[in-house]
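Enquirer: One predicted model, sequence on top.
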Amino acid sequence: MGAVDGKPGLRERKKQRTHAAISDAAIRLFLEHGFSQVSVAQVAEAAEVSKRTLFAYFPAKEDLVVHRLADHETETARVVRARPPHTDPLTALREHFLKGLRERDPITGLNDLPAVLRLTRMILDTPSLVARMERFKTGAERALAQALRETADTPELTARLAAVQIVAVHWALAQDNAGRLAYGESADERYAGAVADTEHAFALLENGLRQPVPPSGSYRPVSGCDAPAAPSAGSDG
């Protein structure tokens, strides 16, 4: 049965419930016993599905965890595409990340709710989950590069290089925040430092690492993300 009036039909609702049941069972077991100590068979049993059904929804064990972050894979690209008229991509991305910090969006690493912290610790402490997250970076880079080409008339190579740098900055900022919170610092304590680091990082992107970076608090709006350049050979900053 298909969708009715834009709402999912019975079959789709059953699939959504099964997907949620498997995911919830997996996260519960992983947090209680450790990712490496829980087998896929145990997750399937807890969710009351077969292993075959589980793999139909989650092709790999790591997907049981990282799928919860899947919507964020193309987030930077969506921000670039949805930016207001006359707003350059780098400005839109900077403002979006700062907004995420203010709202304690877990994707910025600045969320200290107990459930979020436990999940963050598990990911950071599990090499296979960290490696799986790297695939998100690759997908984010591809999506962002395409958005820059299509909405900012950015040359292909420039768009690709810009996307690599921007996604890496997002990743580093979020990991720094998450690492601090996972091991004791509160989100409120970290907030001012997270904002300063974000402004510093985006200033580096704007300046292309070639010019002195303004001190924290003196950030000026970026002029665009069309050409973040690598440092010149022999440059010392």
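Expert: Good, I have the coordinates.
Enquirer: going forward, measure contacts between C-alpha atoms and count neighbours the same way
Expert: Will do.
Enquirer: any idea how far stretch 198-212 is from the chain center?
Expert: 21 Å (Cα atoms, centre = their mean, to the nearest Å).
Enquirer: residues of it that come out buried?
Expert: Going by neighbour count (16 or more other Cα atoms under 10 Å), the buried part of stretch 198-212 is 198-210.
Enquirer: Give me the distance between Leu90 and Arg190.
Expert: Distance, Leu90 to Arg190, using Cα to Cα, to the nearest Å: 24 Å.
Enquirer: out of these two, which sits in the busier spot?
Expert: Leu90 (23 against 17; other Cα atoms under 10 Å).
Enquirer: need the buried residues of stretch 198-212 in JSON lines with distance to Ala70 and secondary structure, can you?
Expert: Formatted as JSON lines, those follow (distance: Cα to Cα, whole Å; DSSP: H, G, I helix; E, B strand; the rest coil):
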{"residue": "Thr198", "distance to Ala70": "23", "secondary structure": "helix"}
{"residue": "Glu199", "distance to Ala70": "26", "secondary structure": "helix"}
{"residue": "His200", "distance to Ala70": "27", "secondary structure": "helix"}
{"residue": "Ala201", "distance to Ala70": "24", "secondary structure": "helix"}
{"residue": "Phe202", "distance to Ala70": "24", "secondary structure": "helix"}
{"residue": "Ala203", "distance to Ala70": "28", "secondary structure": "helix"}
{"residue": "Leu204", "distance to Ala70": "28", "secondary structure": "helix"}
{"residue": "Leu205", "distance to Ala70": "25", "secondary structure": "helix"}
{"residue": "Glu206", "distance to Ala70": "28", "secondary structure": "helix"}
{"residue": "Asn207", "distance to Ala70": "31", "secondary structure": "helix"}
{"residue": "Gly208", "distance to Ala70": "30", "secondary structure": "coil"}
{"residue": "Leu209", "distance to Ala70": "31", "secondary structure": "coil"}
{"residue": "Arg210", "distance to Ala70": "35", "secondary structure": "coil"}
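Enquirer: Next up, a structure to set beside the first:
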Amino acid sequence: MSGGTGLRERKKRQTYRAISEAAIALFLEKGFDAVSVAEVAAAADVSKPTLFRYFPAKEDLALHRIADHEGEAARVVAAGRAEGVPPLDALHRHFLDGMARRDPVTGLSDEPGVLAFHRLLYGTPSLVARLYAYQGRSEQALADALGAAGPAGLAARLAAGQVVAVQRILAEENWRRIAAGESADEVSADAVAAADLAFTQLRNGFPG
């Protein structure tokens, strides 16, 4: 029984990926607004009802690449606690590790396909709006991982909001510089210094 469940889940993930990659290829070729859901369904060789079972909104087709990162900060905090690592230290280390791997979510990737995807994402208002919805859910998941009910819950929400904002700003700055023509290697040292500064500021509060 568990083997069948595992196979179904793998097939489901493969279908998700196939539909999303077909959609992104069309979006990059023609522009997000110029592509219809029917075109995506035809390119992925699925029906429109099947497509909508996997992706409730057209924007989700493009954001599938980053959907796995939703709730990632909460998972990092949980794993850190299991190792005895304070939440902020775990998040700082994870972001630095992501930049070292040139993880696209950190903005520190100069792969042509990643740059094209980022131009599509940040150049399409409806995708930016959807991205903020993803980030909002990540923020709530992180707050749940950090906090409790009552005043402690408010403190956790405030902390989660600051962490998510810091990660977004760092990633956007990395992407901005790379989009302007610098390589990931050229940006790397400044990106690490910026991340260290940002997480130190989170620990210590606003300067002056």
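Expert: Received, thanks. Computed from a predicted structure; not experimentally measured.
Enquirer: just to revisit the earlier point, between the buried residues of stretch 198-212 of the first structure, which sits nearest Ile22 of the first structure?
Expert: Of all those, the one with the least separation from Ile22 of the first structure (Cα to Cα) is Thr198, at 36.2 Å.
Enquirer: ok, for that closest one, nearest residue in space, not its chain neighbours?
Expert: Spatially, and ignoring its direct neighbours in sequence, Thr198 of the first structure is nearest to Leu173 (6.9 Å; Cα to Cα, 6 or more residues apart in numbering).
Enquirer: SS state for the one you found?
Expert: Assigned with DSSP: H, G, I helix; E, B strand; the rest coil, Leu173 of the first structure falls in the helix class.
Enquirer: Tell me how far the counterpart of it in the second structure lies from Asp33 of the second structure.
Expert: Mapped onto the second structure by TM-score structural alignment, Leu173 of the first structure lines up with Leu170. In this view, Leu170 of the second structure and Asp33 of the second structure are 28 Å apart by Cα to Cα.
Enquirer: and what of Phe206 of the second structure?
Expert: Counting by Cα to Cα - Phe206 of the second structure and Asp33 of the second structure are separated by 41 Å.
Enquirer: which position in the second structure aligns with Ser50 of the first structure?
Expert: That one, Ser50 of the first structure, aligns with Ser47 by TM-score structural alignment.
Enquirer: residues near its match, how many?
Expert: 12.
Enquirer: do Glu186 of the second structure as well
Expert: Glu186 of the second structure has 12 nearby residues by other Cα under 10 Å.
Enquirer: so it is in which element?
Expert: helix 184-204 (DSSP states H and E).
Enquirer: which residues in the first structure does that helix align to?
Expert: With TM-score structural alignment as the criterion, helix 184-204 of the second structure aligns to 187-207.
Enquirer: that older thread, I figured the match of Leu173 of the first structure was touching Asp196, is that so?
Expert: No: counting by Cα atoms under 8 Å, Asp196 is not a contact partner of Leu170 of the second structure; they are 10.5 Å apart.
Enquirer: Comparing Leu170 and Asp33 of the second structure, which shows the higher neighbour count?
Expert: Leu170 (20 against 10).
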